[in-house]
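J.: Have a look at this prediction, sequence included:
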Amino acid sequence: MNKKYTVQKSPFVVPTLDGKLIEEHFGKATNNESGISIAHMVAPPKWKEPFQTPEFDEYTYIIKGRKQFIIGEDVVVLEAGQSIKIDKNVRVQYSNPFDVECEYLAICLPAFSIDLVHRED
């Protein structure tokens, strides 16, 4: 009998150099899923990524703290309990310029891939 569900007890911890915790529960690194990735993240205070123009939609739900998004000319700050969807092929920068860590969930459709994120130098 084939199970019709998967319980994830050991997410893949993505190695980072910037102090950010990335635990991918489902996605390319964890179970070779290319349609979706779901990750639990913790961004330390004063963290930021370079601008990027991903080839995937990204949904973010803030659990604790605040997270800043620069989308085009807009600066959006989300707090716990708020969420955002950023369409694919939109230039964005993610950051936590605040003094406390930010915990959040990120869902990418299709799944996150370093080949699809297009980070700037």
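T.: Thanks, I have it. Numbering: from 1, shown residues only.
J.: all contacts plus neighbour counts: C-alpha atoms, from now on.
T.: Noted.
J.: list the contacts for the spatially most central residue of the chain?
T.: For the chain, residue 106 is the residue whose C-alpha lies nearest the centre (Cα atoms, centre = their mean; 3.9 Å). Taking Cα atoms under 8 Å, 6 or more residues apart in numbering as the criterion, residue 106 is in contact with 37, 38, 39, 40, 41, 58, 59, 60, 61.
J.: repeat that for 10 Å
T.: The contact partners of residue 106, by Cα atoms under 10 Å, 6 or more residues apart in numbering, come to 22, 24, 37-41, 58-62, 83-85, 112.
J.: what do you get for residue 55?
T.: With contact set as Cα under 10 Å, 6+ apart, residue 55 has these partners: 87-90, 108-113, 115-118.
J.: Against that first model, consider the following:
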Amino acid sequence: MSKKFNIQKSPFVVPTTDGKVIEEHWGLATDGNDQISIAHMIAPPGWSEPFQSPEFDEYTYIIRGKKQFIIEEEIVVLEAGQSIKIEKGARIQYSNPFDAECEYIAICKPAFSMGRVHREEE
């Protein structure tokens, strides 16, 4: 009889050049799952990404610190214990313009991929 569960003990650490830590626990890079991705992230103070319009819904849960979202030109700031769902196709920018690290969990459905994120040129 095969097990009906899998424990992730070695998430895929995504190489970055901006100081952000990305550990994908489930998704394309770890188990080839195209339907969902779950990642643990730490964004350093002053971090930001270009605007993007992803082909996936993204759920974010803040563990500690604060994270800024610009969603369709509206600025939203989430703090520890808060979460958000951003619908696919929304134009969004993620950043941490604050003085402390922001630790959070991101869940993308379908799974995150560079081909689905559609980042704008800076």
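T.: Great, that's in hand. Keep in mind it's a predicted model, so treat the numbers as computed, not measured.
J.: Give me the TM-score for this pair.
T.: A TM-score of 0.99 describes the superposed chains when it is computed by TM-score structural alignment, normalised by the length of structure 1; 121 aligned residues with a Cα RMSD of 0.4 Å.
J.: picking up where we left off before, could you pick out the buried ones from the contacts of residue 106 of structure 1?
T.: Judged by neighbour count, with 16 or more other Cα atoms under 10 Å as the criterion, the buried members of the contacts of residue 106 of structure 1 are 22, 24, 37-41, 58-62, 112.
J.: May I ask which two of those residues are separated the most?
T.: Largest separation among these by Cα to Cα: 62 and 112, giving 18.4 Å.
J.: what's the spacing between residue 48 of structure 2 and residue 70 of structure 2?
T.: For residue 48 of structure 2, the distance to residue 70 of structure 2 (Cα to Cα, to the nearest Å) stands at 11 Å.
J.: make that residue 28 of structure 2, sorry
T.: Distance of residue 28 of structure 2 to residue 70 of structure 2, computed by Cα to Cα: 26 Å.
J.: Compare neighbour counts for the two and give me the winner.
T.: In this view residue 28 of structure 2 and residue 70 are compared by other Cα atoms under 10 Å, and residue 28 has more residues nearby, 19 against 16.
J.: Can you tell me what residue 42 of structure 2 aligns to in structure 1?
T.: Under the alignment by TM-score structural alignment, residue 42 of structure 2 pairs with residue 42 in structure 1.
J.: was I right about its match contacting residue 23?
T.: Yes. If you go by Cα atoms under 10 Å, residue 42 of structure 1 and residue 23 touch, sitting 9.0 Å apart.
J.: Identify the contacts common to the two.
T.: Between them, residue 42 of structure 1 and residue 23 share the neighbouring residues residue 105, with contact defined by Cα under 10 Å, 6+ apart.
J.: Tell me the one among the contacts of residue 55 of structure 1 nearest to residue 5 of structure 1.
T.: Using Cα to Cα, residue 111 is the member of the contacts of residue 55 of structure 1 that sits closest to residue 5 of structure 1, with 18.8 Å.
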